[in-house]
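Novice: mind folding the following:
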Amino acid sequence: MGNLFVVSLAVADLVVAVYPYPLVLISIFNNGWNLGHLHCQISGFLMGLSVIGSIFNITGIAINRYCYICHSLKYDKLYSNRNSLCCVFLIWMLTLVAIVPNLHTGTLQYDPRIYSCTFTQSVSSAYTIAVVVFHFLVPMTVVIFCYLRIWILVLRVRRRVKPDSKPKMKPQDFRNFVTMFVVFVLFAICWAPLNLIGLAVASDPASMVPRIPEWLFVASYYMAYFNSCLNAIIYGLLNQNFRKEYRRIIVSLCTARMFSVCRSHDAADRVKCKPSPLVTNKNLVKVDCV
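Specialist: Next up is the predicted model:
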């Protein structure tokens, strides 16, 4: 049931592509936000939902991989179908609980520097610190602990230390672990600058906001949200099953396009070569195409 967490993470990444990102593009083309307050709040809310959902899903994946690799004998009992569904449901409930305060604190505002409605770090110092600590630092600490324990076990298995005490890791399990580990590393790299800026701003908003260069904030913001596009690339590069599915989808699309073009050409040829009757001396004469 580990794939269920991957699907949940993919949904979190997809949320921003469905609604907020198109509105950001409209805002860029119009050089400002003219879509109204409601769309601004919905866009900012869904962006936050995607971010916090991604963090919590990555944490859930790390715990799942830790249990699967380091406590394999208990894994089937811990992650039964019902328990896995409950875990995913809990992840999204915690995500909603984490995002709802934005609607009451007024932190979802339009930022002209990034042409989008998003979490404004300078509105509430206490809430910004809580977001960074409980929605980034604590989950990342849990993920680091899980992956460190997994890497220790991997190194022991590779070096055949105590071979009788630990089961050997299957190559497929190792590849899946590496894939999710890369997902976590890139997530941490992409989101760390924005969260560090948030801590700096929350410490003293009045003095720190003017001191942070605009280019640094914009670069950290877009680097953070670009992370949602990276996961699909990572899956395709590091996971054989994903590569096969990508190849199958691309081949299917190309085949369907070629079939559609061939059918349109055939239809045009049939119309061009269709016999047309001419009336000559009250007799019908068929004229074929040349």
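Novice: use CA for all of it now, contacts and neighbours both
Specialist: Will do.
Novice: where do the helices sit along this structure?
Specialist: For the chain, the helices defined by DSSP state H occupy 2-18, 20-30, 36-70, 72-78, 81-99, 101-105, 125-132, 138-159, 171-203, 205-211, 214-238, 240-273.
Novice: among those helices, which is nearest Tyr115?
Specialist: With CA to CA as the criterion, Tyr115 lies closest to helix 20-30 of those, at 5.8 Å.
Novice: thinking again about what came up before, adding distance to Thr118 and mean neighbour count, write the helices of the chain out as a markdown table.
Specialist: Listed next are the helices of the chain as a markdown table, based on distance: least, CA to CA, whole Å; neighbours: other CA atoms under 10 Å:
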| stretch | distance to Thr118 | mean neighbour count |
| --- | --- | --- |
| helix 2-18 | 12 | 17 |
| helix 20-30 | 10 | 16 |
| helix 36-70 | 4 | 22 |
| helix 72-78 | 37 | 13 |
| helix 81-99 | 12 | 16 |
| helix 101-105 | 10 | 13 |
| helix 125-132 | 13 | 18 |
| helix 138-159 | 21 | 16 |
| helix 171-203 | 12 | 18 |
| helix 205-211 | 16 | 13 |
| helix 214-238 | 10 | 16 |
| helix 240-273 | 32 | 12 |
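Novice: now the second one, please; I'll put the structures next to each other:
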Amino acid sequence: MQTLDEVDLCFPQLLNASCRKRALPPAVSMIACIMLTFIGLLTVMLNLIVIVSISHFRKLHTPTNILLLSLGISDFLVGFLIFIQTSVIDGCWFLGDFMCLLYHVLMYIIASSSIGTMVLISVDRYVAICDPMHYRTKVSEKRVKMCVCACWGCATLCHCVLLRHNLKHPGSLNSCIGECVILINNISSVIDMTVSFIGPVIVVVVLYLRVFVVVIVQVRAMRLRTAADPQQSSVKVKKSEMKAARTLGVVIVAFLLCICPFYSVTVTGKDTLLSAYNDAFIILMVYFNSCLNPLIYAFFYPWFRKSIKLIFTLQILKPGSSDFKLM
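Specialist: Here you go, the predicted model:
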């Protein structure tokens, strides 16, 4: 018969080496597991719709939507990380040192690439609103694809370098079996915060403030033009671009509110996201943002609602469905 101490251990058979489980009431553990599972399923499903929609329908192959596709891929991957989180609610890591390292590396890469995508979205909206005459020449599909690939490549390379000690010796920092800990020294932490978070956030804020000022000026100009000649097509184009700027602005604000707490833990130098109760809440906010983005698209973008209908009614399986008009 197991003793109380053995029940509280992650690995009861390893009395002297096992970590202790997190002291959570059974009801709390069950609710947390149900919530994470639900968020994970919803995140994977909604972002899969985003990926299929933009990839399948040719009318959606625009520079802005390519950026949304990149964001959807990162959010889709987060959905799988959520399922890993459900297995460590009690604070015990059962997947081994390699999977522990892989989890953290993927988390950092996904977070950095998402922030990089937000910067690209801000640049896209800045050019579209502040320099609309040259938007098509400056922002092409090919250039956007190259920027997205560079964003993911740089995020992967940078974090492999920053986590090189952990990559060489996975699990060397664990104080007991069942723990998942990685180390980021102070210098690496400062570099990561500056390059992956502080710098990009400053760029995003500055660009969107500029966009906000230009939008106010253009709204006033639109009212004057509409009063003079309601049939001007140029006014309609500008109105569409500003609506996209507003929608993507909501996405960026929601993202920053959810991701800021995640990056704040890196200044401590030691990352124990899977063994601390408070950090679990921080991770939950990151997960929720990945689920929130497609909901924002559904609320603001008619093409996304149309694509959902076509996907669930299996209309996309018909020949020529990729040429359906959604916008």
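Novice: picking that back up, turn the helices of the first structure into TSV, including distance to Pro112 of the first structure.
Specialist: Shown next, in TSV, are those (distance: least, CA to CA, whole Å):
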stretch	distance to Pro112 of the first structure
helix 2-18	19
helix 20-30	9
helix 36-70	12
helix 72-78	47
helix 81-99	22
helix 101-105	19
helix 125-132	20
helix 138-159	30
helix 171-203	17
helix 205-211	15
helix 214-238	10
helix 240-273	37
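Novice: who wins for proximity to Leu284 of the first structure among those?
Specialist: Closest of the helices of the first structure to Leu284 of the first structure is helix 240-273, at 17.3 Å (criterion: CA to CA).
Novice: just how off-centre is the closest one within its chain?
Specialist: 29 Å (CA atoms, centre = their mean, to the nearest Å).
Novice: returning to what we had before: out of the helices of the first structure, nearest to Thr280 of the first structure?
Specialist: In this view, the helices of the first structure are compared for proximity to Thr280 of the first structure by CA to CA, and helix 240-273 is the closest at 20.4 Å.
Novice: going by contacts, tell me the helices and strands next to that closest one.
Specialist: On a contact count with 3 or more CA pairs under 8 Å, 6 or more residues apart in numbering; DSSP states H and E, helix 240-273 of the first structure meets helix 214-238.
Novice: for the helix it packs on, packing partners?
Specialist: Other elements packing on helix 214-238 of the first structure under the criterion 3+ CA pairs under 8 Å, 6+ apart are helix 2-18, helix 171-203, helix 240-273.
Novice: now those helices in TSV, with distance to Met47 of the first structure?
Specialist: Putting these into TSV (distance: least, CA to CA, whole Å) gives the following:
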stretch	distance to Met47 of the first structure
helix 2-18	6
helix 171-203	14
helix 240-273	26
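Novice: before we move on, back to that, looking at the helices of the first structure, which is closest to Val285 of the first structure?
Specialist: With CA to CA as the measure, helix 240-273 is the member of those nearest Val285 of the first structure (15.1 Å).
Novice: nearest to Arg158 of the first structure, out of the helices and strands packed on helix 214-238 of the first structure?
Specialist: When these are compared for distance to Arg158 of the first structure using CA to CA, the nearest one is helix 171-203, at 11.0 Å.
Novice: what angle sits between the closest one and helix 2-18?
Specialist: Here helix 171-203 of the first structure points in a direction 40 degrees away from that of helix 2-18 (axes from the mean of the first three to the mean of the last three CA atoms, to 10 degrees).
Novice: how far off centre is helix 171-203 of the first structure?
Specialist: Remark: helix 171-203 of the first structure is offset 12 Å from the chain centroid, using CA atoms, centre = their mean.
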